[in-house]
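1. Pasting a predicted model and its sequence here:
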Amino acid sequence: MKIARAPSTNRLSLTTQYTIAICLLTTVGMLVLTGYLLRNQILQNDKAVNEYGQVLVKQMAIATAQPLRFDDEEKLHQVMTSYINEYRVSGAAIFSTDNERIAALGTLPTPENIRVESAYYEIPVKADKRDWFNSYYLIHLHPIQNGQTKSGYAVLVLSHELMTKAFKQQLAIMVALAVVIMLIVTLGAFQLGRRLSDPIKHLVNATNDIREGRIDHIPDRRNDEIGALIDAINTMSQGLIRKTELESMLNKFLTEDVASKVMDHLDPVHMAGEHVDATVLFADIVGFTSISETITPEDVQELLNEYYGYFNACARFYFGTIDKYIGDCVMIVFGAPKYDANHEYHAVACAILMQKLVRSLNQKRAKEGLYPIELRIGINSGKMLAGLVGSKERMEYTVVGDAVNLASRLCNEAESEQIIIEESLYDKIHPNHPITVEAYKQIRVRGKQEEVSIYSVRDVDVPYQVVMDDLIKDILAGEF
């Protein structure tokens, strides 16, 4: 079963994501709306300024017609002065039909810049290129009529900067309001993000509590999508609890590695098992039938449990797995279900440790006036099948094959306190891990047509003997 990986802690929180998303949408919307309104406002403002100038210049043309007719320059200056003072006009002038300046006040275009064919045009103040914030002059012209005769032109000069001053102030206010609105939207988006993400955060914390075993379900009840998710998680949690209880129960009957392997192989596709290269150890208590006849069943149980505990400690130290207990016999597998590159040597070293441990126990038993316990051990290595074996109603994880059968036969052939291995196993171990063996011989084993060459193992190399002696002390002291 694959377990989903926990999300990275470097990712943005949901609150931050919601806030950013809402702010981005709001900002884009406000920019589009502001741009649209600003463009319309500029066009409307320019139109109003143009109409304002046209009205003023027309009024001035009417007001200066009589003084121009009678060459009353003083009256002309009075009229132009009143327009400059009262109507925010930058300049005023009267030109003849030949573009000659008759009267002028304020800022004015040169005669060559007078375009009598245009009623309105613009002249930049600082540059030829105009944009929204450049200063430029608006030139308005209107013919001065005396009856049906055109006697000249009235010219008004309006400063765009002066005429749009109020508009720029409004624009500044709009920008300030936009900034304030964005701040309000950001705070609102943050609060909304928290309201949306807090239930999810609570759900994440609750699932972590379930994973750590602090709670077994989420008590919250909601009538929305999150509530449906809580119900689904609670259902899943009950399944996980059942699985954990099953694993805990299996660990009482099987080693941890075997229990994990069984859980992983619940899928029918994997029921066929897998071929492995492993080593099997069979250890049998010699004369156990006679011993059991002299003691009570309770004492038999106590004796077996005590020695099985010791054997399990020896197996764990050398990465072995207790496959099963068969009466007074124990079967230990090395290299399966957990891979072990040195399973051959570990099996032999475990057997030597078991024999030495039993001898140390016998010394203690002799002082207590108890009968000795002796072991015989057979070991073999080779190809075997590891997997679930049994019926549909009851199965167990084990290894099977000819190599396993031979290990059992060698155990039966062994004598008291003897460890028997097959010749090929000795050849695999000896080059890298020197061991002391004796009594090379060939024997005929039941189920085999040809004789089998065997060795009797006595001990490991000297440095490893010291390690084993210290380990026996720890096992007897209950520290392993």
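-> Arrived safely, thanks for sending. Numbers count the residues shown, from 1 in each chain.
2. drop to CA atoms for contacts and neighbour counts, all remaining ones
-> Fine.
3. would you list every one of the strands in the stretch 351-480 of the chain?
-> Remark: strands assigned in the stretch 351-480 of the chain by DSSP state E, counting those that start in this stretch are 375-390, 395-400, 419-422, 435-443, 452-460.
4. try this one side by side with the last:
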Amino acid sequence: MGSFFTRVRSGVVSRLPRHIPVAYKLGAIISLLLVGSMALLGAVILEQQRALLRAQMDTFGHSAVVQLAESSKELVLADDGLALEALIVNLVGSGAVLGAAVQDRSGRVLARAGRVPAGTQALAPGADAAVYRESIRFRDMTLGTAMVTLSQAGERRAVAATLRSILFTTLAVSLLGGAAAFAVGRHLSRPLHRLVEATRAIGAGDYHHRLPEARRDELGHLMRAFNRMALGLQEKSQVEGALSRYVSDGVAREILSNLDRLGLGGRQVEASVVFADMAGFTRLAETLPPDRVAGLLNTYFTYVSHIARHYRGSIDKFMGDGVMLVFGVTEDDPDHRFHAIASGVMLQSLVARLNRLRQAAGEPPVQFRVGVNSGPMLAGNMGAEDRLQYTVVGDAVNLAARLMAAAGPGEVLAPRDLCRHGDVRHRVRVQAHRDIPVRGKAEPVPTCRVAGLAPTCRQAMEARLTRLLGEETAA
């Protein structure tokens, strides 16, 4: 018996339509005749009002541009630009005229004021204006073109006022069926409230929120579409979270916001780059087990990541015992030059603090070499078609790597021009250093050794280091 009722219920459900339009649910309650008649009448009135206003506006616009063409005829012949400017300024200052211009027959603008399209182009979509043109003629010769731009705001306000009147009248007539419609509206508003709550949850980052899909009408389709969207956002969030573990947050945002343009190539940027590697790493790796070497690198690279974020930079790549940082690439940073140098100084100061702890624990000290440079470089996807890496390349990048190789343990080297830059020189302390020959350059590169930061900047850096070491110790 139970299976019989189950089959009957399944058969009834299978014969139900898969889509029940909302119009069918409202058809038995709301008087379609009243509402439809009022809507039709309102549409006719509204269209007549719009046509009348448009005709009036066209008449005014043609009159204004013809008058401008006639008034500017002699001025164009005399090439009297000052009088043309005065004529147009007076015209633009009147009523609904948003702009006006006079061009010669070659298209050169002789005088203009207000909003006027360039050449023969139209105004941008949504400009809420109309342009009227008229040739400036003297006898049988065309001297140029007059243009007048009129605002459509008055027309739109009049149409909106008419529409409001029609809607108010329709609403008053529709009150005949309002009582029943209210009851049905309350019934239909429940899923809408669920949609609003679900939308707020998604906006707050709760991508696990889902809606029931039991309805078989338009709202049911909307709920299913919403659930598919929430699932897609959840998957994208998971991908972004995983991606940000392998690349910097800025690079992850750059990649995810341009998924339709994932190809080789990039854009020219003015940015800064820092190269740092561990001096004597080969000897250190020979004396320590592999797991301790990996742990040592992970510890220092974690600190480097904190330093880069503090100075608005990002890690471009890890290279064995070295790291490459970029500043002003994935986000605009007008102070990227100082931030790059300060990150190198902060790294050396942090390494000095950690070395005191390591020596107290009987462990060998660790030292870094740092090279900094700034200049134009290409930022974008590099590599092969099937394997890309977002990075920066260019002569400025190569020079930073050469400076790192020339730096001694514990040193931060930078080109002399960078140290003397207006954004940098008052905030760093530098020492003269030798000119370094660089492969591919005809002349050696003058360099300087960055000894530290100015007192105010140094205090802020040391305070941040204290908090960072405290946070890491607590963690």
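-> Right, received. Where do you want to start? Predicted model only: the values in this text are computed from it and were never measured.
5. Superposing both, give me the TM-score.
-> Comparison of the two superposed chains (TM-score structural alignment, normalised by the length of structure 2) gives a TM-score of 0.61, and 312 aligned residues with a CA RMSD of 2.9 Å.
6. related to what we said a few turns ago, export the strands of the stretch 351-480 of structure 1 to JSON lines and tack on mean neighbour count and distance to Ser408 of structure 1?
-> What follows is the strands of the stretch 351-480 of structure 1, written out as JSON lines (neighbours: other CA atoms under 10 Å; distance: least, CA to CA, whole Å):
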{"stretch": "strand 375-390", "mean neighbour count": "22", "distance to Ser408 of structure 1": "6"}
{"stretch": "strand 395-400", "mean neighbour count": "18", "distance to Ser408 of structure 1": "11"}
{"stretch": "strand 419-422", "mean neighbour count": "26", "distance to Ser408 of structure 1": "11"}
{"stretch": "strand 435-443", "mean neighbour count": "14", "distance to Ser408 of structure 1": "14"}
{"stretch": "strand 452-460", "mean neighbour count": "19", "distance to Ser408 of structure 1": "13"}
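7. Including distance to Glu413 of structure 1, could those strands go into TSV?
-> Below are the strands of the stretch 351-480 of structure 1 laid out as TSV (distance: least, CA to CA, whole Å):
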stretch	distance to Glu413 of structure 1
strand 375-390	8
strand 395-400	20
strand 419-422	8
strand 435-443	9
strand 452-460	10
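8. Looking at those, which is nearest to Asn312 of structure 1?
-> For Asn312 of structure 1, the closest of the strands of the stretch 351-480 of structure 1 is strand 375-390, at 14.9 Å, according to CA to CA.
9. tell me what the closest one is packed against?
-> Judged by 3 or more CA pairs under 8 Å, 6 or more residues apart in numbering; DSSP states H and E, strand 375-390 of structure 1 is in contact with strand 274-285, helix 343-367, strand 395-400, helix 402-413, strand 419-422.
10. Pull the distance from that strand to the chain's centre.
-> The chain centre lies 43 Å from the centre of strand 375-390 of structure 1; the measure is CA atoms, centre = their mean, to the nearest Å.
11. Check stretch 69-88 of structure 2 too.
-> 45 Å.
12. same thing with stretch 163-182 of structure 1?
-> Relative to its chain's centre, stretch 163-182 of structure 1 lies at 45 Å (CA atoms, centre = their mean).
13. Tell me which residues are up against it.
-> With contact meaning CA atoms under 8 Å, 6 or more residues apart in numbering, stretch 163-182 of structure 1 is reached by 23, 26-27, 30, 45, 49, 88.
14. Specify, as a residue range, where stretch 450-470 of structure 1 falls in structure 2.
-> The aligned range for stretch 450-470 of structure 1 in structure 2 is 443-463, by TM-score structural alignment.
15. ok so, going back, I only care about the contacts of stretch 163-182 of structure 1 that end up buried; give me the PyMOL line for that.
-> Here is the PyMOL command that picks out the buried ones among the contacts of stretch 163-182 of structure 1, judged by 16 or more other CA atoms under 10 Å:
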select buried, resi 23+26+27+49
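16. Out of the contacts of stretch 163-182 of structure 1, list just those in helices.
-> Among the contacts of stretch 163-182 of structure 1, the members falling in helices are 23, 26-27, 30, 45, 49 (criterion: DSSP state H).
17. ok, of those residues, which one's closest to His430 of structure 1?
-> Cys23 (73.8 Å).
18. residues in contact with the closest one?
-> Applying CA under 8 Å, 6+ apart, we find Cys23 of structure 1 in contact with 182, 185-186, 189.
19. How much space separates it from Arg242 of structure 1?
-> 46 Å (CA to CA, to the nearest Å).
20. Repeat that for Glu393 of structure 1.
-> Remark: distance between Glu393 of structure 1 and Arg242 of structure 1 (CA to CA) = 19 Å.
21. Repeat that for Tyr455 of structure 1.
-> Taken as CA to CA, the span from Tyr455 of structure 1 to Arg242 of structure 1 is 49 Å.
22. before we move on, what about Asp323 of structure 1?
-> For Asp323 of structure 1 relative to Arg242 of structure 1 (CA to CA), the value is 25 Å.
23. Next one: the most centrally placed residue in structure 2 from Val329 of structure 2, what distance?
-> By CA atoms, centre = their mean, structure 2 has its centre lying nearest to Ser257, at 8.3 Å. Distance, Ser257 of structure 2 to Val329 of structure 2, by CA to CA: 15 Å.
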